[in-house]
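> The sequence isn't on hand, but the structure is:
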């Protein structure tokens, strides 16, 4: 496993060398952004498939509503009927999660690379690189301790937080529209009857977009760059893929 991490570190370092004439001291940060975009491009076919699946599920809403009404007093039978309808129409309720799940290994790989002092028995050379004045292996609390929120390193995080907040606000608004156009089903509830706790879940779900701010604050800057690049890509990608869907369907699935 250590050889794998060392090989990937060499790949990042080589890519940084290629980008050095353009980005100079921030070439490694640029390599991380480029690597993230390559990962997102690789999983884009799955994102397109997920979009097709969600659009197909949207067309099934009248049939699903009828099943929920018909089996309102029998949750187990209702779930079986819904699963049978999904199977018949070849629609997977979990397809929208696959693009995010498949990116987790890349995120944890980046996290490990910039949290480990040695790779393959040798000092980790990636730890000596930075984005402007902020070390790629540093965290926000390090920036606060070294110059404060508006110090040289702190300003890098200010810019990242501003970008994440803008993307999260965009996703929040799209999720609210999507949930208004396609409310979450209420398993086990009768028509017009709410399930305890469901209201809190519905209110909290759009706010999940802002959890990225917490991630950026606590992980190494290199991993934060991966998250920021990936979430920005997701926002643009979903806006494009779901451009013809009323309410902006697809925004309700959190993305990395």
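That came through, no problem. Quantities reported herein were computed from a predicted structural model and do not represent experimental measurements.
> from here on, contacts and neighbour counts on C-alpha atoms
Noted.
> So which residues of the stretch 101-250 of the chain form helices?
Listed in chain order, the helices found in the stretch 101-250 of the chain under DSSP state H, counting those that start in this stretch are 140-145, 152-181, 198-204, 211-218, 221-241.
> Got another one to weigh against that:
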């Protein structure tokens, strides 16, 4: 069952679609044939701006988790063989620090529906029973419904599509590399006899490029959304990292 076909969600998606297409129409005198692409970028920026409070909450939670990590490791070493005592001591630590192990989770859950609806606009060819005309609009002559992997698989890849879609994927990959370099966090000290294996540094680096891989398979409209989102997220995290620094982490 398609969740976005459920009447209340379909109506919400259709409302968002109408707003996006209305914005594209208003931008046409300035942006011409690329008005829909400009609308995608502007709407994504607007949504990310509205979600700044959630980002601040996540940054605070990250700082708290980082600060408590040594104390939690000490509790694990001391009470690791007594799960019930370990749980009690852990919860007491969080109470003493006036926080919760779920700090930062609520903002993530709160923003998920907003992000989900927006992202669905760029993926669905049919919205509330009518065609998604957004995907027929173009960026530099390339339809926003074009998937790089799709045209390669069909054997219809041409130069404009390769350049436009490739540029979007490359931009996302570059932001991923910058994120890896600028927001790198050292792994905590690990005991020699710890049963938990260290996370390979190479794996952490690869994860930063997962969004670029996704962009290869989704429509160009979704790729634009992802490019703007990862760029905004990087800048926002750099700003918040300075406001809520992690002691010992590289900046």
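Nice, thanks for sending it over. Just so we're clear, the structure is a prediction, and the values are computed from it rather than from any experiment.
> So after superposing, what's the score?
After superposition, the two chains reach a TM-score of 0.80 (TM-score structural alignment, normalised by the length of structure 2), with 239 aligned residues with a CA RMSD of 2.8 Å.
> looking at the helices of the stretch 101-250 of structure 1, which is closest to residue 61 of structure 1?
Go through the helices of the stretch 101-250 of structure 1 one by one with CA to CA and the one that ends up closest to residue 61 of structure 1 is helix 152-181, at 10.9 Å.
> Figure out the length between the terminal residues of stretch 93-103 of structure 2.
Chord length of stretch 93-103 of structure 2, first to last residue, is 14 Å (CA to CA, to the nearest Å).
> again with stretch 140-153 of structure 1
With CA to CA as the measure, the ends of stretch 140-153 of structure 1 fall 9 Å from one another.
> cool, stretch 146-165 of structure 2 as well?
Separation of the first and last residues of stretch 146-165 of structure 2 by CA to CA is 8 Å.
> sorry, back to before: with residue 71 of structure 1 as the reference, name the closest of the helices of the stretch 101-250 of structure 1.
Relative to residue 71 of structure 1, the nearest member of the helices of the stretch 101-250 of structure 1 by CA to CA is helix 198-204, separated by 19.1 Å.
> contacts for that closest one?
Helix 198-204 of structure 1 is contacted from outside by 184, 186, using CA atoms under 8 Å, 6 or more residues apart in numbering.
> swap in stretch 125-140 of structure 1?
For stretch 125-140 of structure 1, contacts defined as CA under 8 Å, 6+ apart pick out 9, 13, 25-26, 28-29, 113-115, 117, 143, 152-154, 156-157, 216-222.
> Please apply the same query to stretch 38-55 of structure 2.
With CA under 8 Å, 6+ apart as the contact definition, stretch 38-55 of structure 2 has outside contacts at 20-21, 23-24, 27, 31, 107-108, 111, 114-115, 221, 224-225, 228-229, 232, 236-237.
> which bit of structure 1 covers it?
Using TM-score structural alignment, stretch 38-55 of structure 2 lines up with residues 30-47 of structure 1.
> Compute the distance between residue 86 of structure 1 and residue 217 of structure 1, please.
Applying CA to CA, the value for residue 86 of structure 1 to residue 217 of structure 1 is 40 Å.
> Which residue, other than its chain neighbours, is closest to residue 184 of structure 2?
Nearest non-adjacent residue to residue 184 of structure 2, counting by CA to CA, 6 or more residues apart in numbering: residue 250, 6.2 Å away.
> who are the neighbours in contact with the counterpart of residue 89 of structure 2 in structure 1?
Correspondence of residue 89 of structure 2 to structure 1, assessed by TM-score structural alignment: residue 81. Applying CA under 8 Å, 6+ apart, one finds that residue 81 of structure 1 lies in contact with residue 67.
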